[in-house]
Structures are given as C-alpha cells and as structure tokens.
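J.: this one's sequence-less:
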C-alpha cells in the first residue's frame, strides 16, 4: 500500500518545487561560487540569489564569464518589516547580439542596516542607478565613489519608496540665496 502523504508522493507545491539550475548557475557551482537559485522570471531569465558578502566575487566572476553589460540595477521593498532587495540585470553583449544571454542577481538585505558593496568598479553603469536605490530605499552601497541623494533634496529625511514610509505633511524649502 502506498502512503499518499509521504514526501515522495506529495504533490509539488511552491515550497517543494525543484528549480532546475540554468547554465549560469551551473557554471557558478562548477567554479565554487556560493549562491541560491530562485524560480526563473516570467520571461524565463535565470534568477540567482547571493548573500551581500559574496556579491563582489560573484559579480567579478560573471563579468569574466562574459556578462559585460549591466542593463539595470534597482531595488524594491518586500513590505513593512520585511527585507529590501537590490537586483542586477546582466547581459552578455557580443557575437550573439540578436539573443544575448541574460541573468538577474538578487541580494536580500535587512531593512534596519541595508549595506552592500558597490558594483560600480565592475560596471560603471551602476553609478547613478545605485544612487537612486540609495535615495529611494536607503540601501548603502559601500565603496561607491559618490553616494548621495540624486532625486530628493539632500536634507530629506527618510526613504520615500519604502512601503513603511510616512510622507511628511510639508517640506520647508530653504532659501538658496
């Protein structure tokens, strides 16, 4: 008699679903880079989760592997009291330009002290994108050459795109002269 409640016979749920490693994850694993797999996005792009302390070694390896273009860096908030996420969409620009290889790297950060090394020194395109993520979410990109507000006034208090942000009733403009 087969027990339907054993792990072997349990129906696949979101928690028990096995995620197939893609080519980038397989290469990273073969070369000893610690990371976790996330389910591919809606376009089938491979998603890789990495701890903050491994972002620079992993990013350097991906650059050496051919991911020479940072198409987008951004951030988002998972909700009040939850983690902040910094993400990187990388592309291999080269001979196969009609369908370049893509990968997304995500780093989950605690909202009370969101520090992460800057990838500016690997991809210069991260400059203003990391500044925007800092300005809107308060993620500090350690080692960034000019990390300061880019959209909000320099004396603004708080991080406007965090889901627990409370807008002030007014903002007093300072006399510029």
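T.: Looks like it came in fine. Computed from a predicted model, the values in this text were never measured in an experiment.

J.: please count neighbours and contacts with C-alpha atoms only from this point.
T.: Noted.

J.: report the longest helix in this protein, please.
T.: helix 126-137 (DSSP state H).

J.: what's next to that helix, contact-wise?
T.: Helix 126-137 has contacts (C-alpha atoms under 8 Å, 6 or more residues apart in numbering) with 70, 72-77, 84, 86, 118-120, 139-141, 144, 146-152, 159-162.

J.: got another one to weigh against that:
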C-alpha cells in the first residue's frame, strides 16, 4: 500500500521504495544512499522542517547497516503534524551515507553517535568524530558481530 508522500515522490520521479506503515500509521520509505541528500532537500522544501530523531541499527550480523530519520511537517494551525520515517541502508563494508546536517542542524550529535557506535560515515558532516567512546577505541560496539574485549580498564574517579 502506497502512502501520500510515496505517491507524491513517484509523481515527481523520485526513486524510493515504500516499506508500508508502522503501528502508528506513519509511512516508512527506503531511500538509496546516493539519492538521500537530494531527497532530504526536497522533503525540507516540501515542508518536513523538523527532524525529530535520527538513529541507526545493525540489520543482521554481517548484513546491512541502517540509518533511520523521523521527519515531521510542522505547520501553523495544524493539530496533527504529518510524519514520515526514512530508512537509508548501507553495506557493512565501508558504510557511507550523505549527512543531512546542512538540511537539519539538529542531526549533528545523532549522526555522530551513529558513527561512533556503528561506524557509519556521514559524508560532509562538519565534525564527524567519536562522541561516546574514546578516540582510541577500536571497533563499533553496537554492531551485532562486535567482539567485546576480554579486559576492562578500571580507572580511579578523581
């Protein structure tokens, strides 16, 4: 079943895949990494002016990585804002997705966390570096194939 936004994207020749609706009735779309930045700009112009959240997850051990964006179209005088969920899948080996920092500035720390925990590189992000783990940390802790080190360093709390 195709939603309203998916129909609009098809009408304007924008390539995507409809993934249906979630349990709250929010339309979910899959966008290819190479198309994501241009579609993000189009969605912003179309009225999706608020990035509610961005997160990422590991689909399966050895499989794809996903970056998920929840966008909201906030308009004056509208009680129920329109929402959409965008999923951008990337291969595990050298995962690269265009950053949408220059479209929605609020994605800054969220993309950095996804980089830090899963190793997804967000191209053109102005400050893409670790945010939770030390810079010297090796690996991506939230990947399903991550092997936890068998040692833990206990530091004095000074």
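T.: Arrived safely, thanks for sending. This structure is a prediction, so every number in the text was calculated from the model and none was measured.

J.: on that earlier part again, whereabouts in the second structure does the longest helix of the first structure align?
T.: The alignment of helix 126-137 of the first structure onto the second structure (TM-score structural alignment) spans residues 107-118.

J.: ok so, going back, can you select the buried ones among the contacts of helix 126-137 of the first structure for me in ChimeraX?
T.: Buried residues within the contacts of helix 126-137 of the first structure, by 16 or more other C-alpha atoms under 10 Å, are selected in ChimeraX with:
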select :70,73,74,75,76,77,84,86,118,119,120,139,140,141,144,147,148,149,150,159,160,161,162
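
J.: show me the contacts for residue 89 of the first structure.
T.: Contacts for residue 89 of the first structure (C-alpha under 8 Å, 6+ apart) come out as 70-73, 102-105.

J.: and those residues, which two are the farthest apart?
T.: Using C-alpha to C-alpha, these span at most 13.5 Å, a distance reached by 73 and 102.

J.: circling back to that earlier point, tell me which of the contacts of residue 89 of the first structure you also see in the second structure.
T.: When the contacts of residue 89 of the first structure are mapped onto the second structure and scored by both residues aligned by TM-score structural alignment, their matches' C-alpha atoms under 8 Å, the shared contacts come out as 70-73, 102-105.

J.: of these, which belong to strands?
T.: 70-73, 102-105 (DSSP state E).

J.: now the strands for the first structure?
T.: Using DSSP E, strands in the first structure cover 36-38, 46-49, 69-77, 84-91, 102-109, 115-117, 140-142.

J.: residue 26 of the first structure -> the second structure?
T.: By TM-score structural alignment, residue 26 of the first structure lines up with residue 7 in the second structure.

J.: how much space separates that match from residue 91 of the second structure?
T.: Relative to residue 91 of the second structure, residue 7 of the second structure is positioned 27 Å away (C-alpha to C-alpha, to the nearest Å).

J.: cool, residue 150 of the second structure as well?
T.: Relative to residue 91 of the second structure, and taking C-alpha to C-alpha, residue 150 of the second structure is found at 28 Å.
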